[in-house]
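In: for reference, the sequence and a predicted model appear below.
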Amino acid sequence: MPPRSSPTVRQQRLGAELRKLREQSGMTASQAGALLGADQARISNIESGRLGLSAERLRTLSRNYDCDDRDLVDALAGMTGDRARRWWEEYRETLPTGFLDLAELEHHALELRTTQTATLPGLLQTVDHARALFRETANPIPPHEVEYRVSFRIKRQAVLYRDDPLAFTAIIHEAALRMQFGGRAATRTQLHHILEMSESDHITVLVLPFEAGAFPAPGQTIVYAVGPVPQLDTVQLDHFHGPVFIDAAEQLDTYRRIVDRMESLALKPEESRDFIRDIALAL
């Protein structure tokens, strides 16, 4: 099988974790390839995410690297061999790859925690709210692409409705709740939708009011995706040029503390629902 030309973020992550294990063992790519019956180029392509590998081969590599973290090895093995064509692949020719990588991240996460200070969580947006956002991009996009993006965003929300729904915590600043994207009626509908979703057992909505004062990372949208083991957690940040994905251990720890701090400053779930309800009633 030839190397992939554009590996996904998940495929790149698997390769990067294997590279970490190899480097920690002090083994070169040539040595690793020799033990596996392959050449250095194959190991390099695996570590870049350009080539896949079976769970059996991954376990062989982990033994060669003297990795005794069984939970990590099991989690990495679970990332191999997934050749199922997921729903987001139908958008590969029409949307930026970062959108698809985000959908893949959400699909495989065990839990998502997000902080929103200027916009509302994509997983909780209504069609009208999402459409209003996409119509106001820095570089205007044609109407048909707006609809592609709205459709994609709504389909991403399936992770909240599946048989094993994703555990989702949204920490939303008051500023984001008060912004009237799409007008008063659309905003009122959007707030009622958030209220309805917050009643689900697997969804927690927490409001960070203006009166809470200062908080870390103001203005930055953070999505913290919990993996099967802490080493495989991922942070996604929004930027004008597209999603950015972070997985370095020190950075993960920093963003985990930021999200924890913002959650500690936010209102409790029932207080948050009352707060959102009051804003909606005032519209």
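Out: Arrived safely.
In: only C-alpha atoms from now on, for both contacts and neighbour counts.
Out: Fine.
In: outside of the host helix or strand of residue 151, which residues touch it?
Out: Per DSSP states H and E: residue 151 is located in helix 143-156. Defining contact as C-alpha atoms under 8 Å, 6 or more residues apart in numbering, one finds that helix 143-156 is touched by 88, 91, 94-95, 103, 106, 122-123, 125-127, 130-131, 134-135.
In: those residues: which two are farthest apart?
Out: 106 and 135 (24.3 Å; C-alpha to C-alpha).
In: comparing the two, which shows the higher neighbour count?
Out: residue 106 (22 against 17; other C-alpha atoms under 10 Å).
In: did I read that right, that one in a helix?
Out: Yes. Membership of residue 106 in a helix is supported by DSSP: H, G, I helix; E, B strand; the rest coil.
In: wait, it sits on residue 112?
Out: Yes. Here residue 106 reaches residue 112: they are 7.5 Å apart, a contact under C-alpha atoms under 8 Å.
In: and what about residue 100, helix, strand or coil?
Out: Using three-state DSSP, the structure places residue 100 in helix.
In: re earlier: outside of whichever helix or strand comes after the helix holding residue 151, which residues touch it?
Out: Going down the chain from helix 143-156, the next helix or strand is strand 167-173, by DSSP H and E. Residues from elsewhere that reach strand 167-173 (C-alpha under 8 Å, 6+ apart): 110-118, 120-121, 160, 202-210, 262-263, 266.
In: these two touch, right, residue 113 and residue 223?
Out: Yes. Counting by C-alpha under 8 Å, residue 113 touches residue 223, with 5.8 Å between them.
In: and here is the other one:
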Amino acid sequence: MRGTPTGRQLRLGGELRKMRERAGLTSTQAAELLGIKQNQVSNIEAGRHGVSPDRLRGIARHYDCSDKALVDALASMTPDRKRGWWEEYRELLPSTLLDLAELEHHAQSLRSTTTARIPGMLQTREYALEIFRQAVIELAPPDIEHRLSFRIKRQAVLFREHPTPYAAIIHEAALRMKVGGPTVARQQLQHLLDMSERDHVTLRAITFDVGAYPGSGQSIYYAHGPVPQLDTVQLDQSHGSAFLDAEAQLHKYRTLFERIERVALSPDKTRELIHNVMREL
């Protein structure tokens, strides 16, 4: 039995619950079918009890799930004895941040849209430091250092041997905001240009001329799973991160991203805009 399940463990359990419900089974009926106790079914679905890949495939067969791609993807999510680097921060940072790092580590691809800030995955150390210094609830220097090192380590998915494809749509307001002063802002813009040259990074901007557009004012982070059913949306809220994975929610945000992309500049035009902003600093 686990203590506090990670976000990935909770998601696996939640998907098994959805699978059971689609089969029209109560937890009691599922327990009888699987030959286990009802509380074991509840613990598996709550992420408190792990299952092996073979056990998961057996559960899927009993639930008459014929979606092989989904079952294979869920089997790949079964417990791994290796601890992720984010576990070093378990007692130092909110668990939602650790869940975010775990989500990014396993994502097939990532995309984001922001209005007032450069996305965390593309922030320089100096830019991120200034963001943390301006937190609504003032952070102590050690807490700032923990968050800063954690943010930089998260970016490793963009630099590993097989980097995760990443697409960002950034509003012109974020590009022009002089976070940390002109020098830090210029270094940040140069970093965006450097990252945009990488094959797996796509950078697009939305200009002031566009005016209002779908999702304006909202920062959205979308992580693609191995199958669409396992995608996840992460939203920053005043009380912390919110993770969304209901089918209707995923459809909503996929559609929203498609509409935002229609009004964004091309990657080449985006680089031109960044160069112009740098010249004006």
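Out: Arrived safely, thanks for sending. All values reported here derive from a predicted model rather than from experimental measurement.
In: TM-score for the pair, please.
Out: In this superposition the chains share a TM-score of 0.98, using TM-score structural alignment, normalised by the length of the second structure; 281 aligned residues with a C-alpha RMSD of 0.8 Å.
In: what's the match for residue 211 of the second structure in the first structure?
Out: Using TM-score structural alignment, the partner of residue 211 of the second structure in the first structure is residue 213.
In: and the strands in the stretch 101-250 of the first structure?
Out: 111-116, 167-173, 203-208, 222-226, 234-237, 244-246 (DSSP state E, counting those that start in this stretch).
In: what range does the fifth one cover in the second structure?
Out: On the basis of TM-score structural alignment, strand 234-237 of the first structure is assigned to residues 232-235 in the second structure.
In: same thing with the first one?
Out: Aligned using TM-score structural alignment, strand 111-116 of the first structure spans residues 109-114 in the second structure.
In: looking at residue 113 and residue 223 of the first structure, which is more packed in?
Out: residue 223 (24 against 20).
In: ok, back up a step: point out the most buried one among the strands of the stretch 101-250 of the first structure.
Out: Highest mean neighbour count of these: strand 203-208, a mean of 24 (counted as mean count of other C-alpha atoms under 10 Å).
In: which elements pack onto that strand?
Out: Counting contacts by 3 or more C-alpha pairs under 8 Å, 6 or more residues apart in numbering; DSSP states H and E, strand 203-208 of the first structure packs against strand 167-173, helix 184-198, helix 249-265, helix 269-282.
In: out of the ones you listed, the one nearest residue 68 of the first structure is which?
Out: It is, among those and with distance given as C-alpha to C-alpha, helix 249-265, at 18.9 Å.
In: the closest one vs the second structure, average distance?
Out: With mean C-alpha distance after the TM-score superposition for the first structure, helix 249-265 of the first structure departs from the second structure by a mean of 0.8 Å once superposed.
In: for residue 72 of the second structure, pull up the helix or strand it's in.
Out: helix 68-75.
In: what comes up buried for that helix?
Out: 70-71, 73-75 (16 or more other C-alpha atoms under 10 Å).
In: now render these as TSV, adding distance to residue 247 of the second structure.
Out: Putting those into TSV (distance: C-alpha to C-alpha, whole Å) gives the following:
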residue	distance to residue 247 of the second structure
70	14
71	17
73	17
74	16
75	20
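In: what's the most distant pair in the residues you listed?
Out: 70 and 75 (8.5 Å).
In: any idea how far residue 124 of the second structure is from residue 105 of the second structure?
Out: 20 Å (C-alpha to C-alpha, to the nearest Å).
In: so which residues of the stretch 1-150 of the first structure form helices?
Out: 9-25, 29-36, 40-47, 55-64, 70-77, 97-108, 127-134, 143-156 (DSSP state H, counting those that start in this stretch).
In: who does the fifth one touch, helix- and strand-wise?
Out: It stands for helix 70-77 of the first structure. Helix 70-77 of the first structure packs on helix 55-64, going by 3+ C-alpha pairs under 8 Å, 6+ apart.
In: to the chain's geometric centre, what's the distance from the helix it packs on?
Out: Relative to the centre of its chain, helix 55-64 of the first structure is centred 27 Å away, using C-alpha atoms, centre = their mean, to the nearest Å.
In: likewise for stretch 143-163 of the first structure?
Out: 15 Å.
In: matching residues in the second structure for that stretch?
Out: Against the second structure, stretch 143-163 of the first structure falls on residues 141-161 (TM-score structural alignment).
In: buried residues in that stretch, which are they?
Out: 144, 147-148, 150-152, 154-155, 157-158.
In: what's the closest of these to residue 217 of the second structure?
Out: residue 151 (22.6 Å).
In: how close does that closest one sit to residue 101 of the second structure?
Out: Taking C-alpha to C-alpha, one finds residue 151 of the second structure at 9 Å from residue 101 of the second structure.
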